[in-house]
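[1] Requesting a structural model of the entry that follows:
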Amino acid sequence: MIQQIHIFNYLCIYDMTIDLSCSGMKAPAHYEDYEKLLFVQHGKSKNRGRNNRIVPVLSLYGANSSGKTTVLKAVNELINIIDKGLNYENFQPNRIKCYSRDKQYTEFELVFWKNNDKYDYLLRYDNERILKEELQMNNSDVFLIDNNHICKVLDAVAKIGDLEKEYRTRCINITNNCQIKTFLSVMADAFPGVSSSINVPKEYMLNDILILQDNQIPFLKGINKLSTVYGNELSEEERESKALKEIITYLGKLDLGIVDIEVHKERPLSGVRDVLSSIERKDKIDGDVFTVHKSEDGKDVRMKLYNESRGTQLLLGLLGFLLYSIRMKKTILVDELDESIHSLLLIQLVRLFKEKRLNDKAQLIFTVHNTDLLAPDLLSVYEIGIIRYDKKNGSSFSTLADIHDIKSGDNIRQLYIDGYFGGVPFPYV
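    Down below sits the predicted model:
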């Protein structure tokens, strides 16, 4: 689970830290017996405390163009650099703020937990090179690379043959002597058995974080994703069938009037992930999917999925990914989770991550405008984030927990709409 995201000098963000811990929360008596998940406790038994409590949900509210989507883009860009190396064309610093010459770079830092170990990964780069790369595990250095120099390295990693040679051969562009690939990814791939302190964080960031910058997910892709949670002892067709049945079960609970879904296909579903390039192709694929309703006389009525409402199509695609995240204990980031989805259905989607009977260590981070989620008894003040923007400070973040004069019983929704917390536009026509 992610505990903290730090972004410096990226698009509209000057310097922002998003904290998903709830260290200030005094856990109520017998909170272990609550049906609602207040937080997830991380750390090994002797080191557990308030600082290791992470919220399962974080909603990001704010006006249009305040920087909400940029947060997701930043995490996605960090993962892309780890996966594929530095792409000079993707260097997008803030163009409004005037930085001093020594700060003409972008920096991302991600603090997260995996297997009750805490990792802190930092990456600093400009339009030419990776300037700094650092990894800590449980507050101890695993490695530090600063301006093409290996400054610190864990003993287990140091056992890699000629480490300096390996680093320069695999990470450095020899034409300009600039680091363009991350030490983390390259060493984890080249020497997978050397140290879990490198392998685990690399695998976490590439495989345990899902980012949906566009929540228009074709339904078949959602089935394909959810089907991977079932064991390899089942055939591909059996896994897809189980995924379909699970989604249909949740659709019944969401009261959409859909009693069944039929998939007619001439090719395996596994090919769906490669056919997302256009709306036209999406329609062609989803044309193989039929929703089933009941007529007045009890007969089945079939409709092509693309004839359903936009909100229904979005919901069907999202469900597969949300259920996958919960079952596999992943962190999922979704932009505009509320797009075309009714408020009452939106609340139920968030509740998937708030109910102990459903969720263990999965995490949902999402941008949203719908204020019905601010009703009492759903999200805590640590799970409601406000992003504001002004030209002087760029985008800034705080949770309602940072606003100390909120009282029990306050109408949070009305206070937000009235602009008390900021993060709202003040339009006039």
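
[2] use CA for all of it now, contacts and neighbours both
    Fine.

[3] The chain: helices as residue ranges?
    Ranges of helices in the chain, per DSSP state H, are 68-84, 155-158, 163-171, 183-190, 196-207, 219-227, 236-254, 279-286, 310-328, 343-351, 412-417.

[4] okay if I get the ones you listed as a markdown table plus mean neighbour count and distance to Arg101?
    Below are the helices of the chain laid out as a markdown table (neighbours: other Cα atoms under 10 Å; distance: least, Cα to Cα, whole Å):
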| stretch | mean neighbour count | distance to Arg101 |
| --- | --- | --- |
| helix 68-84 | 20 | 22 |
| helix 155-158 | 15 | 34 |
| helix 163-171 | 16 | 26 |
| helix 183-190 | 20 | 26 |
| helix 196-207 | 19 | 31 |
| helix 219-227 | 24 | 45 |
| helix 236-254 | 17 | 53 |
| helix 279-286 | 15 | 44 |
| helix 310-328 | 21 | 42 |
| helix 343-351 | 17 | 44 |
| helix 412-417 | 16 | 39 |
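
[5] and of those helices, who's closest to Asn116?
    Closest approach to Asn116 among the helices of the chain is made by helix 196-207 (11.6 Å; Cα to Cα).

[6] Show me what the closest one packs onto, helices and strands only.
    Of the remaining helices and strands, those touching helix 196-207 by 3 or more Cα pairs under 8 Å, 6 or more residues apart in numbering; DSSP states H and E are helix 68-84, strand 106-114, helix 183-190.

[7] which one of these lies closest to Gly24?
    Ranking the helices and strands packed on helix 196-207 by proximity to Gly24 (Cα to Cα) places strand 106-114 first, at 18.1 Å.

[8] Against which helices or strands is the closest one packed?
    Contacts defined by 3+ Cα pairs under 8 Å, 6+ apart place strand 106-114 against strand 2-10, helix 68-84, strand 117-125, helix 196-207.

[9] how about 6 Å then?
    strand 2-10, strand 117-125 (3 or more Cα pairs under 6 Å, 6 or more residues apart in numbering; DSSP states H and E).

[10] Another for comparison:
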Amino acid sequence: MLVQFSVDNYRSIKDKVTLSMMTSTKDKERCFKIRNYELLNSAVIYGANASGKSNVLSAMSFMKNVVLNKMKVIQSTDTLPHDPFKLNTATQDASSTFEIIFFIGTAKYRYGFEMDTTTVYAEWLYADEKGKEAKLFYREADEEEYVNPSFKEGYQFFDKKNLKINISKNQLFLWKCDQNDGEISKSILNWFKYINIINGISHDGYINYTMQQMEHEDFRTEIIKFVKTADIGLEDIQLEETDIPKDMLEKLMALEKLKENNIEVINFKQVAINTYHRKFDEQNNAVGREVFELDKEESLGTRKFFKMSAPILNTLQEGKILAIDELDASLHPMLTMHLIKLFHDPKVNTKNAQLIFTTHDTNLLKPHLFRRDQIWFTEKDVYGSTHLNALAEFKDVRKDADFEKEYIQGKYGAIPYLGKFEF
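    Just a heads-up that it's a prediction; the model follows:
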């Protein structure tokens, strides 16, 4: 479970911003308890276009990719990704810092690092199992470093005489601890895999995952049941395999390479997703079903809802964290609300999955749907830097206030200021 995420000097974020999933009001609903912490089931981020709300989720994705070494940094000459705030001379060449606090079971961890393209300047890991935080390791360039002797998977790489960790400057110590099957480091890496981050506009990026899940009958049944709850007229969804015509194969460059290696090309398959709708006669009696091809004959909203269904169900079933940028794009407000309520329903969300998303849909700004500490706003200052604040931080906002009306009126900021235009 996610407790808190912080970042500074990343894209439009110049100074440190923090997104917290801890409750900060006395409301009782839409949260769950772990140890003595109350954590929120969801959080929504509002803001004007280009205010930086997408960059908050992008920073989380960036940290995940670094921790999981998606860029494959192996040699000392390999470069790390770096995307600093470029509108200030003090930050354009400076390092960026990321920190995340989370639970694995009942153990709470705080992990973070500071880096640029060539160097990890600092990295730290703290663990709290019974209410008191213990330092497992801390590294900092040109300073004394520390590894807790009880953290055996990391202590073996610690030079006790010089108080330095033996590691290349462009690598995370967490990676090295995992190389020898470190129990804690492996559990942390696996936790980062439990963060699903998807784009609500470019939803074709995760269709492959949905199609893979459709091959499992149990999961396919759940997807169909889930899609039917949206009342978009679908009776069934099937994967259909057909042979690719040979004249089409002739146009593929890959075929020429296969021919060069004397590999015979036979039975190449293409997979399409077909939807089934009820068909009626002139007296409106059901007479059968009509087949539609999902990507050609269904609406954009239907396609998006289906393609998002697998990561949403997977998140709920396994208690993961799902971050969606522009959740409401191409979806009716009622459908968006339907998805959110799944995470708020303890009968559905039995594993305490968490949803974090950005949106422009002010219809969602209702007290019956979100608490004040679940609603966040991004706003840029005159220097182009993004600031992030929760509604709970504003004074004199009642828990039953008309959040939507007050937001539109500009009481919370985070709305565009429109200039006058004329010919």
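
[11] what's the TM-score here?
    For this chain pair, the superposition-based TM-score is 0.81 by TM-score structural alignment, normalised by the length of structure 2; 375 aligned residues with a Cα RMSD of 2.8 Å.

[12] ok, back up a step: any chance of the helices and strands packed on helix 196-207 of structure 1 in CSV, plus distance to Met205 of structure 1?
    Written out in CSV, the entries for these read as follows (distance: least, Cα to Cα, whole Å):
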stretch, distance to Met205 of structure 1
helix 68-84, 6
strand 106-114, 9
helix 183-190, 10
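
[13] picking up where we left off before, out of the helices and strands packed on strand 106-114 of structure 1, which comes closest to Tyr167 of structure 1?
    Closest to Tyr167 of structure 1 of those, according to Cα to Cα: strand 117-125, at 16.2 Å.

[14] Quick one: the residues in structure 2 that the closest one pairs up with.
    Mapped onto structure 2 using TM-score structural alignment, strand 117-125 of structure 1 spans residues 107-115.

[15] Determine how far the matching stretch lies from the middle of the whole chain.
    With Cα atoms, centre = their mean, to the nearest Å as the basis, stretch 107-115 of structure 2 stands 18 Å off its chain's centre.

[16] Then stretch 153-166 of structure 2?
    From the chain centre to the centre of stretch 153-166 of structure 2 is a distance of 34 Å (Cα atoms, centre = their mean).

[17] Redo the helices of structure 1 as JSON lines? Include distance to Arg48 of structure 1.
    Converted to JSON lines, these look like this (distance: least, Cα to Cα, whole Å):
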{"stretch": "helix 68-84", "distance to Arg48 of structure 1": "27"}
{"stretch": "helix 155-158", "distance to Arg48 of structure 1": "26"}
{"stretch": "helix 163-171", "distance to Arg48 of structure 1": "35"}
{"stretch": "helix 183-190", "distance to Arg48 of structure 1": "27"}
{"stretch": "helix 196-207", "distance to Arg48 of structure 1": "20"}
{"stretch": "helix 219-227", "distance to Arg48 of structure 1": "32"}
{"stretch": "helix 236-254", "distance to Arg48 of structure 1": "35"}
{"stretch": "helix 279-286", "distance to Arg48 of structure 1": "47"}
{"stretch": "helix 310-328", "distance to Arg48 of structure 1": "23"}
{"stretch": "helix 343-351", "distance to Arg48 of structure 1": "26"}
{"stretch": "helix 412-417", "distance to Arg48 of structure 1": "31"}
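
[18] closest to Lys265 of structure 1 out of the ones you listed?
    Closest to Lys265 of structure 1 of those is helix 279-286 (Cα to Cα; 8.7 Å).

[19] In JSON lines: the helices and strands packed on strand 106-114 of structure 1, plus distance to Ala401 of structure 1 and mean neighbour count.
    Rendered in JSON lines, the data for these read as follows (distance: least, Cα to Cα, whole Å; neighbours: other Cα atoms under 10 Å):
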{"stretch": "strand 2-10", "distance to Ala401 of structure 1": "15", "mean neighbour count": "21"}
{"stretch": "strand 117-125", "distance to Ala401 of structure 1": "23", "mean neighbour count": "20"}
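
[20] Any chance of a markdown table for those strands, columns distance to Gly419 of structure 1?
    Formatted as a markdown table, those follow (distance: least, Cα to Cα, whole Å):
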| stretch | distance to Gly419 of structure 1 |
| --- | --- |
| strand 2-10 | 25 |
| strand 117-125 | 35 |
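
[21] closest to Leu154 of structure 1 out of these?
    Between those, strand 117-125 lies closest to Leu154 of structure 1; by Cα to Cα that is 13.9 Å.

[22] Mean per-residue distance, that closest one versus structure 2.
    Relative to the matching residues in structure 2, strand 117-125 of structure 1 has an average distance of 0.8 Å after the fit, by mean Cα distance after the TM-score superposition for structure 1.

[23] can you check stretch 310-328 of structure 1 too?
    Its match in structure 2 and stretch 310-328 of structure 1 itself, once the structures are fitted together, sit a mean 0.7 Å apart by mean Cα distance after the TM-score superposition for structure 1.

[24] In stretch 24-33 of structure 2, which residues are buried?
    Ser24, Arg30, Cys31, Phe32 (16 or more other Cα atoms under 10 Å).

[25] Return the member of these nearest to Gln409 of structure 2.
    When those are compared for distance to Gln409 of structure 2, the smallest value, 24.5 Å, is given by Ser24; criterion: Cα to Cα.
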